[in-house]
Structure formats: structure tokens, C-alpha cells
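Visitor: Quick one: sequence and predicted model below, then my questions.
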Amino acid sequence: MNVVLWIVAGVLAAAFLGAGGMKAAQPKEKLAAEPRMGWTEDFSGGAIKTIGALEVLGAIGLILPALLDIAPILVPIAATGLAAAMLGAIIVHARRNETAGIVAPAVLFVLSAFVAWGRFGPYAF
């Protein structure tokens, strides 16, 4: 199960690093032009950049603490934070009646919650 948790954490880290990096690096106007980024209209540019930065930090927190064996308790904390962020994304998409936009955050929520459960519980470092 430890290997499965590492694989899921790696996939999550890659996904959040890409998505968060995009949100943190691109201006709001460019993001709003993307097909599945209509939600950006509801947030300020600073809020979008903050969300992106937190996703990048969460991605780093899923891998580095355990890899370097420095404060590995940060791994399940990062997973919990990312799960909370995805819960927020699900709510935003649901309020905007973007049912297709709910699928990806829901999958990421389940995977993040799985890593949090595994690393807080029976497969802690």
C-alpha cells in the first residue's frame, strides 16, 4: 500500500503543480479565455494567483517532506489542504451549474483524501 500511496501522491503532485503553476503564472484574462476556466470571472486576479500558489505548495508538500525525511507529517497535512481546496472547487462549479467542471476536482478530492487517510493512519511514515 505504501507504493500505491507514493504513486497517487506523485500523480497528485504533478496535477497540482501543473494546474497551480498555470494559475499562478498567467493573468486572469488569459485564464478566463480557457474553456474550463469560466470560474475565474468570480474571483480577483490576486485570489486566483493565491489559489495557484497554494496548489503548487501543496504539490511540493506531497513529495518533498517524505522524500527528504524532514517533517514527513507535512505530507498528510498537504493532502488534507488539497482535498479542502478541491471541495471548494466542487462547490464553485456546482454553484455555477458547471456539471462537467465538477468531475476533475471530485477525482482530485478523492485521491487527496486517500493520501491523507493513508499517511495520517495505517501507512504513516
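Guide: On my side now, so go ahead. Remember, it's a predicted structure, so these values are computed and weren't measured experimentally. Numbering: from 1, shown residues only.
Visitor: From now on I want contacts and neighbour counts done on CA atoms only, so please keep to that.
Guide: Fine.
Visitor: Helices of the protein, residue ranges please.
Guide: 2-25, 28-32, 45-68, 74-95, 103-120 (DSSP state H).
Visitor: How about the second one, which residues are buried there?
Guide: With burial defined by 16 or more other Cα atoms under 10 Å, the residues of helix 28-32 counted as buried are 28, 31.
Visitor: With the third one instead?
Guide: Buried residues in helix 45-68, counted by 16+ other Cα under 10 Å: 45, 48-49, 51-63, 66.
Visitor: adding another structure so you can compare the two:
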Amino acid sequence: MNVALWIAAGLLAVVGLVGGALKVVTPKAKLAAMRGGEWTQGLSDGLIKGIGVLEVLAAFGFVLPRMLDIAPVMVPVTAVCWMALMVGATVTNQRVGQGKLAVATVMYLAIAAFVAVGRF
């Protein structure tokens, strides 16, 4: 079970790090032009970068506390926060008609729920 939790947390960390870094360093216009970038419509550049920062922080929160044995309770707390982020992402994807991306965010939400339950 511990190995499965590490794999799940690691997967979410990679998703958060890559997705968050992309949002932080890429201008809004370029994100909007990318495939699946419709979700950026109506959002400010600052909000998009803020979401990216939260995703990067979550990436570290999924692995570092347990790895370093410093406040390991932060891993399930991070997972619960990630779940809230994924609920917002799912709603946004549905709002702009991106059903396939909404399915992906629900899968990330389910993986985060597994991590939260397993680590609490």
C-alpha cells in the first residue's frame, strides 16, 4: 500500500509541477492558443499564474514532507487542497465544453482522494 501511495503522490507531483510551471512561465495569449487552452477565457493573467504557483507548491507538498519526515501530515492536506483545485478545474472544463479534460481532472481528483485517505 505504501508503494502505491508513493506512486500516486509522485504522479500528482509530476502533473502539478509540469502543469503549474507551464502556467507560470507561459503568457496567457500563448496558453489560450494551445490545444485545450479555451479554459483561459475570462481569467486574468494573474489568476492563471496564481493557479500555476498553487500547482507547483502542491507538487512539492505531495512528496517532500513525507520524504524529509518533516510534517508528513502535509501530504494528505495537500491532497485535499488538490482535490478542491481539481473540482474547480472540472467545473471550468465543463463550462467551456472540454469534456475529455474534465475526465482527466476527475481522475486526478480520485488519485488525490486515494492519497488523502491513505496518508491520513
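Guide: Nice, I can see it. Since the structure is predicted, the reported quantities are computational estimates derived from the model, not experimental observations.
Visitor: Give me the TM-score for these two chains.
Guide: Remark: TM-score between the superposed chains equals 0.96 [TM-score structural alignment, normalised by the length of the second structure]; 120 aligned residues with a Cα RMSD of 0.8 Å.
Visitor: Next up, the contacts around residue 50 of the second structure.
Guide: residue 24 (Cα atoms under 8 Å, 6 or more residues apart in numbering).
Visitor: before we move on, what about residue 97 of the second structure?
Guide: Contacts of residue 97 of the second structure by Cα under 8 Å, 6+ apart: none found.
Visitor: Check the one 4 residues further on too.
Guide: By Cα under 8 Å, 6+ apart, the residues touching residue 101 of the second structure are 36, 90, 93.
Visitor: wait, the first one sits on residue 96?
Guide: Spelled out, it's residue 36 of the second structure. No. Proximity of residue 36 of the second structure to residue 96 does not meet the contact threshold set by Cα atoms under 8 Å, at 9.7 Å.
Visitor: tell me the contacts of residue 108 of the first structure?
Guide: 12, 83, 86.
Visitor: repeat that with 10 Å
Guide: The contact partners of residue 108 of the first structure, by Cα atoms under 10 Å, 6 or more residues apart in numbering, come to 11-12, 15-16, 82-83, 85-87, 114.
Visitor: Same check on residue 9 of the second structure?
Guide: 3, 15, 59-63, 75-76, 78-79, 111-112, 114-116.
Visitor: and if we set it to 6 Å?
Guide: Listed by Cα atoms under 6 Å, 6 or more residues apart in numbering, the contact set of residue 9 of the second structure reads residue 62.
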